[in-house]
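Asks: structure for the following, please:
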Amino acid sequence: MTITQLKYVLAIAEHKNFTKAAEKCFVTQPTLSTQIQKLEDELDVQIFDRGKKPIELTDVGRKIVQQAKNIVDESERIQDIVDQQKGFIGGEFRIGIIPTVMPTLLPMFLKNFIKKYPKVHLKIEELTTEEIITRLMDGHLDAAIAATPLENDTIKERVLYYEPFVAYVPNDHRLKDKKKIDVTDLDLNDMLLLEDGHCFRDGVINLCKVFKSNEDDKFQLESGSIETLVKLSNEGLGMTLLPYLNTLDLNEKMSEKLRHFKEPSPAREVSIIYHKNELKMQIIDALHNVISGVIRGAIAFQNVEIISPLPNNMKP
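Replies: Take a look at the predicted model:
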């Protein structure tokens, strides 16, 4: 039994196809098939049911795959230990970022990070929180940047910054004359929200502590874009709430429609998150340090109240 054979097993279990697994492992399909057959012969069990399409794991195969994940992870940890001992910060690093953070945060730190750590090859994906958690658990991401706390015992969270919510109020709105907004002023019935699946939407709902009713709506918004919310608000279709970093690039005319909250300002907690068994901690440390350093110059707020990103939940 070899580590390489176990990696082949994991690839087939993921792709449910020998040809795709071989491409993923950069070997020919006959080479991969031969190695799997050798492993099955050695163990005297069948790991895959080749009669099914797509290929399925047998009962014992599922148990073998779980153990194979542990063995492969631990084998890679040896290289990680060596890299840390040598002070090497490099290699491929897969990171997911939620949609309401990606457009504002990525331009702030990416150039600095690449310049400081040229040997790190970042593979960045825009993913929802649900997708991020699934991929972290499956080992398809090394880390992610998301709104927290997520209350998941298998995921570790390291806070990067606290980002206040800011109200964007059109000229004809009932709150247009208020200099400071109170949470009690909010009404979801005249507020534009992101579509379901976005944690920022859940945060806004948690802040208002009520649920939006669609019964009297003249339209239903299905957009994942904060920019779309602002444009609709400009058309007088309602107010909206923005993460603070999204307000920095607004022009002077649009900035006049911003209203900050009375302290403590409602805010979201943004963290770098990773599986508790994650390798490559030196890269996670590097990302945390670079992002924290950059963000300090953009957000100076201290007196905030963290709003939970989880549906139907609020953490004071």
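
Asks: alpha carbons only for contacts and neighbour counts from here, please
Replies: Noted.

Asks: what about residue 190, neighbour count?
Replies: Residues lying near residue 190 (other C-alpha atoms under 10 Å) number 15.

Asks: my bad, residue 216
Replies: Using other C-alpha under 10 Å, residue 216 has 7 other residues around it.

Asks: ditto for residue 198
Replies: The local packing of residue 198 (other C-alpha under 10 Å) involves 22 other residues.

Asks: hmm, it is touching residue 127, no?
Replies: No - counting by C-alpha atoms under 8 Å, residue 198 stays clear of residue 127, with 9.9 Å between them.

Asks: common neighbours of the two, please.
Replies: Contact with both residue 198 and residue 127 is made by residues residue 99, according to C-alpha atoms under 8 Å, 6 or more residues apart in numbering.

Asks: could you measure from residue 17 over to residue 60?
Replies: Distance, residue 17 to residue 60, using C-alpha to C-alpha, to the nearest Å: 18 Å.

Asks: before we move on, what about residue 84?
Replies: Separation of residue 84 from residue 60 (C-alpha to C-alpha) stands at 36 Å.

Asks: alongside the first, I'd like the structure of this one:
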Amino acid sequence: MKNLPSLKNLHYLIHLHREQNFNRAAKACFVSQSTLSTGIQNLEELLGQQLIERDNKSFMFTATGEEVVARAQQVLTDVTDLVDLVQQQGKPMTGDVRLGCIPTIAPFLLGRLLSQCQQKYPELNLQIKEDTTEQLLLALGEGKLDLLILALPVETHGFHSKKVGIDPFKMIVHKQFVSGLKEPVDYHSLPENSIFLLQQEHCITGHAISACQLQDTRKVHPFSATSLHTLVQMVSCKLGATFLPQMAIDSGILKGTELEVLDPPGEEPYRDIGIVWRQTSSRLTTFRGIGDEISSLLQ
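Replies: The predicted structure is shown next:
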């Protein structure tokens, strides 16, 4: 049998590629810089290929080094999934699950999800990370996260996904703004620059524009918010209207404001809520159990 590289040295290589600095990579691996450097040199000797070009002040990964990093990441992810498979045999709703969630869902769902899971599955430990869809998918692929809660549809890059519920959008306006609206609301009658939306990369913006047929961009204010709370503040200043997901409204985001909730005209806009996981993961029963808890909360 061939001599195989150690997982530890592959781990060192991955962190060096990620940090692009020997000192930072060593700290991330909780070893000395000399230990990390020696481990990578041993890996090069074992493979018989140069992975890093070095000089006195800098270094760069060779083409082979880049390929080894990508393969090493998959190897470590598969090994982690293998350990999970063995440890979770017969006890699916136990152990650690590193759960990622996007900012337009996390503040309004995760607190209730954690509380519900703690009561029903006391041996299940959900470790939460909030980030953008792009960053969460990257972390999932690198094995840093186990399960994601995202708004679908989204390009999942070969991961498995499952819809667990829907989240309708409502139109939010100041009560003084309502008096000037005719029901059902006609978007064409709204003033220019009167609709506030999140930045374009947020799923809610794309869903709202599509479902509510906001093709007339003159109605949309050029200001774009980074959070739903900022949208609430803008509309509270009597500057126009916006759209909020039902889960945010149910969580009390409008409490203490003078804002009113209206049904959007025509087709009711909504977003699908789904969970996403790696195809190689062995914890499908656990993930489906968490998805069932999310479904019950979305009802």
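
Asks: picking that back up, of residue 17 and residue 60 of structure 1, which one has the most company?
Replies: The neighbour count for residue 17 of structure 1 versus residue 60, taken as other C-alpha under 10 Å, is higher for residue 17 (17 against 12).

Asks: tell me, the lengthiest strand in structure 2 lands on which residues of structure 1?
Replies: Counting residues, the longest strand found in structure 2 (DSSP state E) is strand 160-174. Using TM-score structural alignment, the residues of structure 1 aligned to strand 160-174 of structure 2 are 156-170.

Asks: what do you get for stretch 128-147 of structure 2?
Replies: Stretch 128-147 of structure 2 corresponds to residues 124-143 in structure 1, going by TM-score structural alignment.

Asks: any buried residues in stretch 62-71 of structure 1, and which?
Replies: With burial defined by 16 or more other C-alpha atoms under 10 Å, the residues of stretch 62-71 of structure 1 counted as buried are 64, 65, 68, 69.

Asks: whoops, I mixed them up, stretch 6-15 of structure 2
Replies: Of the residues in stretch 6-15 of structure 2, 9, 10, 11, 12, 13, 14, 15 count as buried by neighbour count, 16+ other C-alpha under 10 Å.

Asks: and residue 151 of structure 1, how far from residue 204 of structure 1?
Replies: Noted for residue 151 of structure 1: a distance of 18 Å to residue 204 of structure 1, by C-alpha to C-alpha.

Asks: and residue 194 of structure 1, how far from residue 283 of structure 1?
Replies: Separation of residue 194 of structure 1 from residue 283 of structure 1 (C-alpha to C-alpha): 32 Å.

Asks: typo on my end, it should be residue 19 of structure 1
Replies: Residue 19 of structure 1 sits 33 Å away from residue 283 of structure 1, going by C-alpha to C-alpha.

Asks: the more surrounded of those two?
Replies: More crowded of residue 19 of structure 1 and residue 283, by other C-alpha under 10 Å: residue 283, with 21 against 17.

Asks: in contact with that one, which residues are there?
Replies: Residue 283 of structure 1 makes contact with 89, 90, 93, 120, according to C-alpha under 8 Å, 6+ apart.

Asks: switch to 10 Å and redo it
Replies: The contact partners of residue 283 of structure 1, taken as C-alpha atoms under 10 Å, 6 or more residues apart in numbering, are 84, 88, 89, 90, 91, 92, 93, 117, 120, 142, 143, 289.

Asks: which helix or which strand is home to it?
Replies: Assigned by DSSP states H and E, residue 283 of structure 1 belongs to helix 281-295.

Asks: residue 63 of structure 1 now?
Replies: helix 59-86.

Asks: for residue 276 of structure 2, helix, strand, or coil?
Replies: Secondary structure, DSSP: H, G, I helix; E, B strand; the rest coil: residue 276 of structure 2 is strand.
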